[in-house]
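Novice: sequence? don't have it. structure:
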C-alpha cells in the first residue's frame, strides 16, 4: 500500500497540478491519499479526488482517502457524492 501525503492547499489554483501529480503517483494496488497536512480546501478538492478515482480505475489501482478536511466532507454531503469517496 502506498501513502501519499498532500501538503499543499486543495484549492482551485493547485487543482490541475494536484490532479496530475496524483495520477503520476498511482501504482498498482492500493494508494491512500492522506490529507492530514492540508490547511485549506475548496470545492475543487472534490473534483481532484474524483479525478484520482477515475485514473485509479484505469491503472488497476485502488484509491482511498484519509483525513479528508471537514469542509470537503460537508461539500461532498451537500453534492451527494459522499458514497463515492472511499475512506482509509
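Specialist: In hand now; what should we look at? This structure is a prediction, so every number in the text was calculated from the model and none was measured. Numbering: from 1, shown residues only.

Novice: rest of the way, CA atoms for contacts and neighbours
Specialist: Fine.

Novice: Using the three-state scheme, assign the residue minimising distance to the centre of the chain.
Specialist: Residue closest to the average C-alpha location in the chain (Cα atoms, centre = their mean): residue 49, at 3.3 Å. Classification of residue 49 using DSSP: H, G, I helix; E, B strand; the rest coil returns helix.

Novice: let's bring in a second model and compare:
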C-alpha cells in the first residue's frame, strides 16, 4: 500500500508524486492501493497527484484504488468531474 502524507498541496506535489511513482515501480501486486486517510491539508494538487499515479498504474496493467479519501477531497474530485476515476477500496 502506498501512503499519502498529512499535507499534500502544490508545495509537496512533485516530491509526493515521485515517491508514489517509485513505490509503484517496486510494487509487485496486480493492484495498487493508495491510503489517503492521513491527509488533512490539501488542495487540487492532491487530485493531480492521485490521477497521475492512477494513470501510471493503469499503464503498467495494474488496478488502482484509493482508501480513506477525505470527504472534502472526494467532493472536489466530483466538482472537477474526476470522482469516478478515484475508485474506493471495496
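Specialist: Yes, it's here. What you see is a predicted model; the values in this text were computed from it and never measured.

Novice: returning to that earlier point: report the contact partners of the residue nearest to the centre of structure 1.
Specialist: Counting by Cα atoms under 8 Å, 6 or more residues apart in numbering, residue 49 of structure 1 touches 19, 85.

Novice: Look up how far residue 67 of structure 1 lies from it.
Specialist: According to Cα to Cα, to the nearest Å, residue 49 of structure 1 stands 13 Å off from residue 67 of structure 1.

Novice: Kindly report the same for residue 76 of structure 1.
Specialist: Residue 76 of structure 1 sits 14 Å away from residue 67 of structure 1, going by Cα to Cα.

Novice: Those two: who's more crowded?
Specialist: residue 76 (18 against 14; other Cα atoms under 10 Å).

Novice: so what's residue 22 of structure 1 closest to, chain neighbours aside?
Specialist: Leaving out its chain neighbours, the residue that sits closest to residue 22 of structure 1 by Cα to Cα, 6 or more residues apart in numbering is residue 52, at 6.4 Å.

Novice: Can you find the partner of the one you found in structure 2?
Specialist: Under the alignment (TM-score structural alignment), residue 52 of structure 1 pairs with residue 53 in structure 2.

Novice: Which strand or helix spans its match?
Specialist: Applying DSSP states H and E as the criterion places residue 53 of structure 2 in helix 44-59.

Novice: No further questions, thank you.
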